[in-house]
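Peer 1: Sequence and predicted model, in that order:
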Amino acid sequence: MKFGIYLASIITIANMASGMYSILNSIQQRYTAAAWLILLSVFLDGIDGIVARATRTTSLLGVELDSFSDFVSFCIAPVVMMYFIVLKQLGVPGMAVGFVYIVFGALRLAKFNIISFDMKSPAPYFEGLPTTAAGGILASFVLIFELFERFEQGLTHKAIPVLMNRVPFIFEILPVVILILGFLMVSKLRYTAFSKLKASKRMSLRFFLLLIVAVLLIVAYPENIIFVIFVTYLISGIVNYFWRMYQMSRKGRRHV
């Protein structure tokens, strides 16, 4: 039991260390490395939760430590990276965009902690875009930009042309995207919490097969597929909202 507590905490601290190292790489203008380190933090954040649940060592201390790590890795690190890439050029407005993202990320984590303490049985969804996903999205943007530069120079074939054609537009609206991510983190939109889903054997098999396909695609087109996965998750919360509104309107018409 104690080993489980220590292991989960070590992974959480590794998550924080990866976020800190990402910040240092951004300061030194090694943005690709900074982005990969944020994605490493995404992976570690998922693993520490799995370890804590598997060993039944989830604790209030663990929740708080996890939030501090997430704040460093998915709030501070992505903004530092974005500041040197694009926000610095905008001056004070750029700093304001980064500040809004960080504040909303902190609010998202604080709200998550409160909900975690109050709920006896966790819901199968997150309220608001998780900071992990928001940070991962910004990291995937950096990777796709770096891939685009290599693609334009003919230095790589591991690129999807249709996606590459959209990259310049994404770069132009990046400050707006950062603001949108900030607002989504404190929104009421529901995002699937895969770790909290109670899956049947049939559903588990489908998820396992999808995971294998995703891994194979990531190996073939790493930057592209990581970007697509994060953006798909981002859009899923918006689609889910309109779907629920549609379902509610149908129920309302039935009762009229």
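Peer 2: Looks like it arrived, so ask away.

Peer 1: hey, let's count contacts and neighbours off CA atoms from now on
Peer 2: Noted.

Peer 1: got a list of what residue 176 touches?
Peer 2: Not one residue lies near residue 176 by C-alpha atoms under 8 Å, 6 or more residues apart in numbering.

Peer 1: any idea how far residue 185 is from it?
Peer 2: Relative to residue 185, residue 176 is positioned 14 Å away (C-alpha to C-alpha, to the nearest Å).

Peer 1: likewise residue 177?
Peer 2: 12 Å.

Peer 1: Check residue 167 too.
Peer 2: Counting by C-alpha to C-alpha, the gap from residue 167 to residue 185 is 24 Å.

Peer 1: Please compare the first structure with the one that follows:
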Amino acid sequence: MNDQLSTDRPDPLDELDGPAPSRPRRKGIYILPNLFTLAGLFGGFYAVVMAMNGRFDQAAIGVFCAMVLDSLDGRVARMTNTQSAFGEQMDSLADMVSFGAAPALIVYEWALRGLGKLGWLAAFVYCAGAALRLARFNTNIGVVDKRFFQGLPSPAAAALVTGLIWVMDDMGYKGVRDIPWLTWLAFALTLYAGLTMVTNVPFYSFKDVNFKRTVPFIVIVAIALGIAVITYHPPLVLFGVFIVYGISGYVVYAIKKSHGRPVSVIATSTDEPDEEGLHR
């Protein structure tokens, strides 16, 4: 009987060992939104290669194509419910290449090299501004009013810098380093774009535009006319649009200040002292 009890009683060592713990399931990577991100990254890399070969018009087109793809990857992820932490990090890294390093290198090769130290310092200010702007965006994403960007978004800053190159190249300005006024214009615009990215000036984000909502017929007509105007002369029209957008934030800031309205785009505050300076 004792033998029977001893066989029915569970072995304590077996209870300690227990069943082997199951391995956590590895998460896969969504293909569709990351394809858009990789395509945008290729646009930025292509732009650098073209600039190294003196094809500055193609370099500008590469950056603008990267902008279009960057605007699509997030929307595609939300529409297909394929958002992921990996996609967010991938998007930020691709943006740093396409809208941070690439425009800085392109404008340096195009005009700033002839200014010596001032030239590469201006390019570095732009590149650093893009990095700081992306880092602050990732940090403040939960507390910023989604209707506005805090500072000039990096794609728009890249459009200002490369848009000037595209327009001037289209107008036949070659050997820009030998044209002092154009060199200094590129210098000033590069600094403006780089510093505006790290300001607290509010720029409209267009994120509250609902594409699922019905609109009047005249809106479709206006969109068709806009496409026609852009295709008439893409370099000049696109550069003009982004010049207006690059100034619009300061106009909104001045209007809000003059009416005594709050100009900060931070929707809520944080109690973490290490992050206090990021939200002001």
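Peer 2: Thanks, I have the structure now. The shown structure was predicted, so the numbers you read here are calculated from the model rather than taken from an experiment.

Peer 1: Give me the more crowded residue out of residue 177 and residue 185 of the first structure.
Peer 2: Looking at residue 177 of the first structure and residue 185 with other C-alpha atoms under 10 Å, you find the greater number of neighbours at residue 185, namely 24 against 16.

Peer 1: Identify the residue of the second structure aligned to that one.
Peer 2: Using TM-score structural alignment, the partner of residue 185 of the first structure in the second structure is residue 197.

Peer 1: now do residue 221 of the first structure
Peer 2: Under TM-score structural alignment, residue 221 of the first structure pairs with residue 233 in the second structure.

Peer 1: Report the separation between its match and residue 221 of the second structure.
Peer 2: Applying C-alpha to C-alpha, the value for residue 233 of the second structure to residue 221 of the second structure is 19 Å.

Peer 1: same check, this time on residue 129 of the second structure
Peer 2: Separation of residue 129 of the second structure from residue 221 of the second structure (C-alpha to C-alpha): 38 Å.

Peer 1: ditto for residue 173 of the second structure
Peer 2: Distance from residue 173 of the second structure to residue 221 of the second structure, by C-alpha to C-alpha: 36 Å.

Peer 1: Over to residue 189 of the second structure?
Peer 2: Between residue 189 of the second structure and residue 221 of the second structure the distance is 34 Å, computed by C-alpha to C-alpha.

Peer 1: How about residue 214 of the second structure?
Peer 2: To residue 221 of the second structure, residue 214 of the second structure is 14 Å away according to C-alpha to C-alpha.

Peer 1: Show me which of these two is the more surrounded one.
Peer 2: Neighbours per residue (other C-alpha under 10 Å) separate residue 214 of the second structure from residue 221, with residue 221 holding more: 11 against 7.

Peer 1: In the stretch 101-250 of the first structure, what residue spans correspond to strands?
Peer 2: 125-127, 190-192 (DSSP state E, counting those that start in this stretch).

Peer 1: I'd guessed residue 74 of the second structure sits against residue 33; true?
Peer 2: Yes: counting by C-alpha atoms under 8 Å, residue 33 is a contact partner of residue 74 of the second structure at 7.0 Å.

Peer 1: who has more neighbours, these two?
Peer 2: The neighbour comparison of residue 74 of the second structure against residue 33 (other C-alpha under 10 Å) goes to residue 33, with 24 against 20.

Peer 1: Spit out the contact partners of the aligned partner of the more buried one in the first structure.
Peer 2: Matched by TM-score structural alignment, residue 33 of the second structure corresponds to residue 8 in the first structure. Counting by C-alpha under 8 Å, 6+ apart, residue 8 of the first structure makes contact with 48-49, 51-52, 62.

Peer 1: What distance do you get for residue 8 of the first structure to residue 45 of the first structure?
Peer 2: In terms of C-alpha to C-alpha, residue 8 of the first structure sits 10 Å off from residue 45 of the first structure.

Peer 1: and what of residue 127 of the first structure?
Peer 2: 18 Å.

Peer 1: more neighbours, the two?
Peer 2: Applying other C-alpha under 10 Å to residue 127 of the first structure and residue 45 shows that residue 45 carries more neighbours, namely 24 against 21.

Peer 1: how about the equivalent of that one over in the second structure, secondary structure?
Peer 2: Correspondence of residue 45 of the first structure to the second structure, assessed by TM-score structural alignment: residue 70. At residue 70 of the second structure the chain is in helix, as set by DSSP: H, G, I helix; E, B strand; the rest coil.

Peer 1: Run through the residues that contact residue 70 of the second structure.
Peer 2: 36-37, 40, 91, 95.

Peer 1: which one of those residues has the most neighbours?
Peer 2: Ranking the contacts of residue 70 of the second structure using other C-alpha under 10 Å puts residue 40 first, with 30 neighbours.

Peer 1: Can you tell me how far that residue is from residue 71 of the second structure?
Peer 2: 10 Å.

Peer 1: again, but for residue 217 of the second structure
Peer 2: For residue 217 of the second structure, the distance to residue 71 of the second structure - C-alpha to C-alpha - is 25 Å.

Peer 1: Redo the strands of the stretch 101-250 of the first structure as JSON lines? Include distance to residue 217 of the first structure.
Peer 2: JSON lines is the format used below for those (distance: least, C-alpha to C-alpha, whole Å):
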{"stretch": "strand 125-127", "distance to residue 217 of the first structure": "26"}
{"stretch": "strand 190-192", "distance to residue 217 of the first structure": "22"}
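
Peer 1: For residue 138 of the second structure, what is the corresponding residue in the first structure?
Peer 2: Structural correspondence for residue 138 of the second structure with respect to the first structure (TM-score structural alignment): residue 113.

Peer 1: Surely its match touches residue 66?
Peer 2: No: applying C-alpha under 8 Å as the test, residue 113 of the first structure and residue 66 come out as separate, 9.8 Å apart.

Peer 1: circling back to that earlier point, burial count for the match of residue 221 of the first structure?
Peer 2: 12.

Peer 1: Any figure for the gap between it and residue 227 of the second structure?
Peer 2: Distance of residue 233 of the second structure to residue 227 of the second structure, given as C-alpha to C-alpha: 11 Å.

Peer 1: What remains of the contacts of residue 8 of the first structure once you look at the second structure?
Peer 2: Retained in the second structure: 48-49, 51-52, 62, out of these (criterion both residues aligned by TM-score structural alignment, their matches' C-alpha atoms under 8 Å).

Peer 1: I'd like to know which of the strands of the stretch 101-250 of the first structure is closest to residue 161 of the first structure.
Peer 2: Shortest distance between residue 161 of the first structure and the strands of the stretch 101-250 of the first structure, using C-alpha to C-alpha, is found for strand 190-192: 29.2 Å.

Peer 1: Having no further points to raise, I will conclude here.
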